[in-house]
Structure formats: C-alpha cells, structure tokens
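Visitor: heads up, no residue letters with this:
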C-alpha cells in the first residue's frame, strides 16, 4: 500500500519505505497475478517490467486518477527484502527498484537486503520478536541490531536525532470509520485505528509518517504488536514525527453490517482489487480514507469526511 499511496498522492508525499513490496498496479486487479507475478514470480509469470510500470502510472495519470508522476522525481525511496523471505520473492522488490532507479538519482534510493531475514518488519523494539529467518506471524523479526524503522526514517527524512530511550508519547486510538467513504467494513477497514503523538507534537507542526501494517498484522490478528513494536515510536519522539497507524480488518465473504462480499482473509491492504477497480488510485476507499486522516492530523478542512 505504501507504493500505491505514494504514487496516488505524489504531490503531497515525499517518499516511501517499502518492506517486501512490489510495483504499482502489479496485480492488475487480478488475484491470480497477485499470487504469482507479485509474490512468487516465474518465467511464465514474471514481475512487471519497467515499461509495464511506467505504462500503468502514465495511464492512471492521464485519466486524472493519480497525481502527475513528475512529482515522483523529488521523492526518496527505501526498499527492504529478506533473502529467506518465504512470502514475497525478492525479485518483486527488484522490479520496483528498477522503477525508482529510472526516476531518481542513486543517492535518493536505498536498497537493503538481509540474506538471513524472512518476511517481516525487522525491529529492535519488540521484545518477543521472531528469529531473523522467520516468515510467520506476527511478522516482526529481530535480526541482530538492524533497525528497519530507523534506517527507513533517516533515509526519507534526513539525519535524525538519537532515538529516545523509550517511547513516552501518546498512543491514541481513534474512530477510523468516520474517515472511510461509505461503511468501513465494506472497504475491509477497521472501525478503530491509532496515531502516535510525541509530546513535542501536541501543539502541531510535526511531520507525519504513515505506517501501513502488513498482511496478518492487523490489531485483530496480533493486537498492538505492530503499532507498539514496529520500531517507529521512539524515533518519532526525538524527531517530532507523528505516526499514523491505519488499520485493516480481515474479511472472508459476508460480514456483520455489510452486504458486500469481500475476500481479504489475511487482512491485507488492497493491492489486487477487492475494493473495486480503482483500488490503486486517489478514488480508492482505503487511499481516500488515509488521506483524510492525514489531513485531520494536519488540521486541514479536507480531514472532515
């Protein structure tokens, strides 16, 4: 979702950190492509080429569904994959890297590959993190002292102040449903989400980082493990960054309060089209909801649904 949101709102966003993620519109609205080309590519089902990615972005921009892609040229990108990832083959991240390399100077891109890491957010802040090579819930791993959140933020923002010894800001739960067009459950979004607000940010004026959880990392799946243990909050405290943690809820067909049949059993953000054909654009319900949350944090009128 980080790539989709960045490209949809490239005029506003400054860059993206991608953990084992693939190219924009990789699945082309098809679950079969999502499972093959975008997760387990092969000779017969390769990841999107650079030309494929450019075509998808240019077509969406021409239709007025995403911001003009020239804004991407001032972005920064941080990409991570694990050599022992059992969920998303690193070739998929390589394909995304090729896209950024076609737009950005080398200094604006950082590609991190840990040979012994599995499919996970690599953190030093979760005391019960899995072993480095694991590709299992909660998908938060410890790989020695590798701090993905810190490296990601420093590359996107610039030199950081030293990390706070402990996160002592305020973790706020809020009603996410009010930001979602229509009913939150129809978009597989939870009623509640979180924002981490450092004490220095209570009067406003802070940068905002959106931390999208991965599949099977929703609060319904793992509680607040990602929100509290992904590693962003202590860095946020010492660097005046508000962190937004929007939330998906797993769906398997019908659900209480929804007439819409949604197949999202692993609680993923929509990167293959379960919310509709415009899932990768500014008009997608999930992207629109997150943008409204950002606007509210910034005190903009657009934050009012």
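Guide: Arrived safely, thanks for sending. Owing to the predicted nature of the structure, the values given are computational and were not obtained by experimental measurement.
Visitor: C-alpha only now, for contacts and for neighbours.
Guide: Will do.
Visitor: find the nearest non-adjacent residue to residue 167, please.
Guide: Using C-alpha to C-alpha, 6 or more residues apart in numbering and skipping the chain neighbours, the partner closest in space to residue 167 is residue 234 (4.4 Å).
Visitor: what about the one you found, neighbour count?
Guide: Using other C-alpha atoms under 10 Å, residue 234 has 24 neighbouring residues.
Visitor: got another one to weigh against that:
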C-alpha cells in the first residue's frame, strides 16, 4: 500500500509507554486501515487526526470574551453531558461512571464504553477502524456490571430510561459506523431511550448550523455545517420536551474563564493532559439565580479542538450557548491539552499517561471534570 503500515516498534508497548513514536501519535497518524482503497487512504492520510476532528467557510457566531473568575454554585436542576469523538468517548465514560449525576448524554461519533480496553492498538484498529476484533456490546455491558458491583461506576440501573442521543455522519472516515452502532446497542441493552441519527452526510465532526466547515469534510476546526440543527434535536431528546428556539440576538451571558488546576488531581491540570483554563458559559438568567433552576451541560471538544489549538472556535460554533440563553442552561467547556503522550489534545479514552482507571470514577480527567460539575451545583 502507498500509505505504509505502522512498524512494530511504533506500535509496541502500552498506551503509557512511548516507543519510537508515542502511541497516541501513532493513534493520530494511522487513523484508517491501510487496506482501504487509494482514494480513501489518501483522504485519511490528509485528515486522520484520529479523533481530532475538519476548514471551509460558513456562518460565524459571537461568543463573549472570557471573563476571569471561578465556578460557583448555581441552582442546577439537572445535569447532562455531550461530546464529539474523543470527547464523545469521555462523555460516555462520565455518563456511565456517574449515572447518578448525569441524566443523559449526546454524542457525535464515538463507540461503546471502554471499547479501547487500555490499549492504543485496540483503540486504533478496533474502536475506530474495525479490521481487528473488539469486545462486543454484551461483553462491555458485563464489564460495566462488574465495575458497578465493585463500586468503580454507579449502578447500571441508573442507565435505564436515560435519554441518549447519538450522531454519525455518512462521510465519517475516522470512526466507522459499526463502532457507533455498538454504542447504540450498549445503551439500548441497558434500557436507555436512544435516538440515533445516521442520516447526515457529515464528515468526522461536531455538526452545527454555525459550523464553518463544509458538511462532508473533515478539517479544522471540525465543526461542520450540514444545513440542519442537530443541537435542537439533541436537546429536545435529552430534556424530554420541546426546547425554545436558539436566540439570534447577541448572547446575554458571561463566558467565565476559570483555573482547572483547582479541580485536577494534585492541583496539576497539565499532569493529566488538561489545560490550565476551562470555560463556562453562564446565561444572565442563570447567573442571577432568579426564575427557577437551570440545567448544566458539560460539552467536551474532540482532539485538536482545544482552546490552545483553535481558540474559542468550538465554543463559538457548537450552537449550545444560543440555546443556553433561551432554555436556562449553563454550558461547561472543560479543556484538554497537548502533552508528550497526547500530542493532539485528545481526551483520555484509551489509558494514556498511565491512567489505568481512565474510564471509571477514579479516572484522573473524570475526577477533574466531576469537581467542576459539583462546584457548579450539578
């Protein structure tokens, strides 16, 4: 093949043991199987930032300039999580590990809970591409039950009835649809209320009417415009009721920029491949504390979508703040960062950095985000 297969030395070792190429760099570089056609191979070689998500022109949304501050306790009535790609995997890990807190999840392009099993090779060749065997949804469901029995995740009974909204684009060549299908099966088997949209022509991306990338592409900043409004569909499903239309007026809230070190284990966000700064969009109605409780939405970017890499593009274009203003919703935007074993700024869904508990309550990034959630009143 014209796109060479990774060498055995490059793939050697675990996710926390760097070889000639850091395993996560291998994960980013060899995103699609070399057995595919030349056209698909060249496309993947150009775009495979594995779980790093796609640049064309499009509408631009406003977002307030960040205001330094701290998270404080708001009146939160319900808490949800959403994410794309590596952020989609972490969103699912958060939902499963803390199902007593999260009432539902919205996920663009990711697979079933702990598909990677702590292995970069499994993550790459079974949980994105699918030519290597991977654990079945039934096996991962039993793994989840075992972890629940050991107290490593919340009881699986909490997942029954939870709304789960899933999206996979027809031009996504980074995560195969079969992997996303497993995620749908996993939650259906636990009795969740699953809505699964496979009708889009999107590439590998978060899809939004404010996205600047052409629908079928996979290019930075990986927010695609397909002429529809997935956020309305997602929020309607998660909230179990119609939502108010997104505002078209200037946003009335504050984008709080807070120190993630205060929430990271050991007070060191960089040590768990998280950025110093995180963000929260707080609408005026929620900041004032009047008018009743607000919802909290944790929104997780994908690889190469961190603030350090693309600035506020994900927060501007995700089309969540516009719904936040009209639906009493605070949006929390935690931030990953790049590191030696995470050069693309991905969330930890395969066990990099020696975090063997990355998918359960003791996971370092999960611990940090849950500290943010609790500080916010979720």
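Guide: Done, it's in. The shown structure was predicted, so the numbers you read here are calculated from the model rather than taken from an experiment.
Visitor: what's the TM-score here?
Guide: Once superposed, the chains reach a TM-score of 0.89 (TM-score structural alignment, normalised by the length of structure 1), with 282 aligned residues with a C-alpha RMSD of 1.3 Å.
Visitor: which SSE is the residue nearest to residue 167 of structure 1 in?
Guide: Residue 234 of structure 1 is part of helix 233-239, with elements assigned from DSSP states H and E.
Visitor: could you do residue 43 of structure 2 as well?
Guide: Following DSSP H and E, the helix or strand that holds residue 43 of structure 2 is helix 38-47.
Visitor: how about residue 331 of structure 2?
Guide: Short version: residue 331 of structure 2 belongs to strand 329-333, going by DSSP H and E.
Visitor: what range in structure 1 matches that strand?
Guide: Under TM-score structural alignment, strand 329-333 of structure 2 corresponds to residues 241-245 of structure 1.
Visitor: by how much does that stretch deviate from structure 2 on average?
Guide: Taken over the aligned residues, the distance from stretch 241-245 of structure 1 to structure 2 averages 0.3 Å (mean C-alpha distance after the TM-score superposition for structure 1).
Visitor: ok, residues contacting stretch 99-109 of structure 1?
Guide: Applying C-alpha atoms under 8 Å, 6 or more residues apart in numbering, the external contacts of stretch 99-109 of structure 1 come out as 23, 50, 53-54, 72-79, 155.
Visitor: now, of these, which are buried?
Guide: 23, 50, 53-54, 72-73, 75-79, 155 (16 or more other C-alpha atoms under 10 Å).
Visitor: from the residues you listed, which is closest to residue 131 of structure 1?
Guide: Taking C-alpha to C-alpha as the measure, residue 131 of structure 1 lies nearest residue 79 of those, at 20.7 Å.
Visitor: OK, contacts around that closest one?
Guide: Going by C-alpha under 8 Å, 6+ apart, residue 79 of structure 1 touches 17-20, 93, 97, 109-112.
Visitor: in strands only, show me those residues.
Guide: Per DSSP state E, strands hold the following members of the contacts of residue 79 of structure 1: 17-19, 109-112.
Visitor: show me which pair in the residues you listed is furthest apart.
Guide: 19 and 109 (13.8 Å).
Visitor: just the buried ones from the contacts of residue 79 of structure 1, in PyMOL syntax?
Guide: Per 16+ other C-alpha under 10 Å, the buried members of the contacts of residue 79 of structure 1 correspond to this PyMOL selection:
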select buried, resi 17+18+19+20+93+97+109+110
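Visitor: of the contacts of residue 79 of structure 1, which pair is most distant in space?
Guide: Among the contacts of residue 79 of structure 1, 20 and 109 lie farthest apart (C-alpha to C-alpha), at 15.1 Å.
Visitor: what about the residue mapped onto residue 190 of structure 1 from structure 2, how many neighbours?
Guide: Using TM-score structural alignment as the criterion, residue 190 of structure 1 maps onto residue 275 of structure 2. The burial count assigned to residue 275 of structure 2 is 23, neighbours taken as other C-alpha under 10 Å.
Visitor: also residue 124 of structure 2?
Guide: The local packing of residue 124 of structure 2 (other C-alpha under 10 Å) involves 29 other residues.
Visitor: and what of residue 245 of structure 1?
Guide: So residue 245 of structure 1, with other C-alpha under 10 Å, has 23 neighbours.
Visitor: quick one: the strand holding residue 331 of structure 2 to chain centroid distance?
Guide: Centroid displacement of strand 329-333 of structure 2 relative to its chain, using C-alpha atoms, centre = their mean, to the nearest Å, is 14 Å.
Visitor: please apply the same query to stretch 84-103 of structure 1.
Guide: On the basis of C-alpha atoms, centre = their mean, stretch 84-103 of structure 1 sits 15 Å off its chain's mean C-alpha point.
Visitor: please tell me which residues of structure 2 it aligns onto.
Guide: Stretch 84-103 of structure 1 corresponds to residues 171-190 in structure 2, going by TM-score structural alignment.
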